[in-house]
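Colleague: No sequence on hand, only this structure:
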């Protein structure tokens, strides 16, 4: 065969190579952008929480006005300016992956939604909402990937998955958890043709975070261990407690998202801003009862418990649970991950009064995994993310066992996974048939 005869084959091969590297470049560029967005959201979140607590320094009772008014203003923005930005953002990404490419999918993961998410989450923390920034980073990450790869139609679902997984990885500085979350929650399986590209996006996002803020553990390193023997008796108790509270939380949130039956449901649907303000008042009241510890992400409180310090308020876990519940059903944008970890740590601290021979740090890790699993029903993601966030390897087996128990208990109370149940609400509202193709 002459060179001239081989020329078409070589040209085709070269074209395929360029396309393959072009796709890889898209995923890497998107990952870099997601990493930068995660750092921006973290900085804004810290700024907002500091300023809110400065206001509380003037008067603790300012929250009784500021929080309800803030909730009302944020819900107004989500309804009139940034539709589809409410909630954590993870259900929107799941729904977008189920929809065919088009305006409806784009409306869930557009750059406008991403901007609205960042603005609304910052405002929420500025008025004391019990929300996290990590879940919203998932939607922002998917939106950035969607924008970067608009021309690669056949890889849109993979891009959304990669952006969302990279968002979790960059927000928590937990690359393994990003991969597991993509498999366990977002896709419920893995696409072989995009697995390497998703990994590339996660690496790019992680490197961006590493280069800008350095290598860090989200909750700091802990060497907490659960000694063999009597200490292990607390494990099933903690797991069942986390599963019960987590399943109850999810069931309530899903019920409100689907719409309450009867006159009350119609009233809430007609007056969402008023309802949001009432939820904001609930958050303010829990804040006053918890000595101002139930506001915000709960990061500082959870970190302190993980490192062995008892919470300042004896009912911190319960108040954080209620504050997060009010924030979630109020309809404002905000994630569940960080507040859930704080609730789990708080519940574990209450158990510590009965099991004082068990190290508080170890009990806190069990509580965090148990409650987070109870809420999101992703046991593998839950124990991986807590292990990575604390750089703790000695607790892997107890955390695995706690996650399995909590997952079973949660599913007995709430049979639907919260994110997929909420995604179904978006799909129903979209009025389009989900695509049916193998993962």
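Modeller: On my side now, so go ahead. Owing to the predicted nature of the structure, the values given are computational and were not obtained by experimental measurement.

Colleague: use CA for all of it now, contacts and neighbours both
Modeller: OK.

Colleague: tell me the contacts of the closest residue to residue 279 other than its chain neighbours?
Modeller: Excluding the flanking residues, the one nearest residue 279 by C-alpha to C-alpha, 6 or more residues apart in numbering is residue 326, at 5.0 Å. Shown in contact with residue 326 (C-alpha atoms under 8 Å, 6 or more residues apart in numbering): 279, 280, 282, 283.

Colleague: I'd like the distance between residue 326 and residue 46.
Modeller: 21 Å (C-alpha to C-alpha, to the nearest Å).

Colleague: Included below, for side-by-side comparison, is a second structure:
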């Protein structure tokens, strides 16, 4: 990082060099903690507001059912107001539309801007209105994006370099996920696996301290209990493993279907150029209100529906109806272009799939009766993996959210099968698909360069297994002309690269680039250092 280089400049004493790096690392950990505190505070406030709104909406539904003649109109009427206002507010910060996670990834790739003072208020208010109106959206997307904005706010207030700012943005994003689900380890893994794809000490240490700080606030205000409280889970015998292979295939197929359906919904929404965003959101909110009058379980994120499924209180014959309604409402809600995530809705869909297969298994094999909640927990993680393709994040997230890890073997098996099936079907991971859409729209809109040409910055990339750069010599790589490869970190060794230096998987490359061309250079290095198996499958 630039500051580290500045600190060590002018000295060749190994002890002083080590001390400078150690002091910088400690300072960065403190800054990560500060970013976590701010991100956690914003995230917990958002959770509390959503909880109050959901209670208020449920009370309105109870009152509406007491007026059979016209009570079904009450929620659609309120939805028009809340959904329309959410869509209107989003026009002041278009980057807050949808989950926000693809926007954070684009910012970390230096492809898009992040304006923290604009994102936090718009995402907070519009997200609360949209989810409160009954749109099938989750809280995690807003908390991740607002957490990233909080990380930038900390960096700006401390006047840090661009490289440090990006690290703190990633730390804040992980803290936002930790605050959303009381899952600090999942927040760390999410940063490492999805956002940065980089296990450097700065990324790991900063994400860890930020997530711990955010979770401390979460537990202080909301308590130490997991998000979903599951009791009396029955042990799963090894004879059930074939059933979990079937569950993995089902979640893989349905996960790929979700990704395709969401892509289709967004493409359809793009064609409705004459329909303003606020009107699209209002119309979807009306539909959600009508559906919610008869099926209130599918409104909002779906937290209480998950708890009902995990308590084995949802009948087998109702599950297909709930799944179809939740699936379609989630696609339409996200396509409306208002703030809201998809983590929680897809976890709801995963529990319904698992409960359905678990209950059928109980009818076919009487010894498995009562095990549907275990199937639902495993299915939550598998469906997440099939859609997001972040297996470590999915597994750790579900373990932390439920507080149970005794089903580790079927959990791992089902997630692996779901991942393989989803990859074989040729669909892109959901956030990769959304990121590509955002970048293409940005290019078509003619976005300006994000930085000045006369300034330089340092970027870090990791050589993945199976990538074109793995096993290749530096002189044989077609590196972008606008960059300078200055070091290769291999474990604890730092190598000054020469033309004959062979790059290996896991190498961390430090590259100096002009700030104005950082996005383009990162895109070129992405083609060289990341495994492109998924792209080959998709093109075939």
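Modeller: Cool, the structure landed. Given the structure is predicted, the values throughout are model-derived calculations rather than measurements.

Colleague: quick one on the thing from earlier: list the ones among the contacts of residue 326 of structure 1 that fall in helices.
Modeller: Counted as lying in helices by DSSP state H, out of those, are 279, 280, 282, 283.

Colleague: so what corresponds to residue 164 of structure 1 in structure 2?
Modeller: Mapped onto structure 2 by TM-score structural alignment, residue 164 of structure 1 lines up with residue 173.

Colleague: and that match, what element?
Modeller: For residue 173 of structure 2, the host element (DSSP states H and E) is helix 162-181.

Colleague: Distance of the spatially most central residue of structure 2 relative to residue 355 of structure 2?
Modeller: Against the mean C-alpha coordinate of structure 2, by C-alpha atoms, centre = their mean, the closest residue is residue 101 at 5.4 Å. Applying C-alpha to C-alpha, the value for residue 101 of structure 2 to residue 355 of structure 2 is 29 Å.

Colleague: Also residue 198 of structure 2?
Modeller: From residue 198 of structure 2 to residue 355 of structure 2 the distance is 36 Å (C-alpha to C-alpha).

Colleague: what about the strands in structure 1?
Modeller: Using DSSP state E, structure 1 contains no strands.

Colleague: what's the matching residue for residue 46 of structure 2 over in structure 1?
Modeller: By TM-score structural alignment, residue 46 of structure 2 lines up with residue 41.

Colleague: any idea how far residue 23 of structure 1 is from that match?
Modeller: 27 Å.

Colleague: Compare these two and say which is more crowded by neighbours.
Modeller: residue 41 (22 against 17; other C-alpha atoms under 10 Å).

Colleague: so who does residue 339 of structure 1 touch?
Modeller: Here residue 339 of structure 1 is in contact with 130, 131, 132, 296, 297, 298, 299, 320, 324 (C-alpha under 8 Å, 6+ apart).

Colleague: average offset between stretch 339-349 of structure 1 and structure 2?
Modeller: Once the two models are superposed, stretch 339-349 of structure 1 sits on average 1.7 Å from its counterpart in structure 2 (mean C-alpha distance after the TM-score superposition for structure 1).

Colleague: got it, and stretch 112-121 of structure 1?
Modeller: Looks like 1.2 Å for stretch 112-121 of structure 1 (mean C-alpha distance after the TM-score superposition for structure 1).
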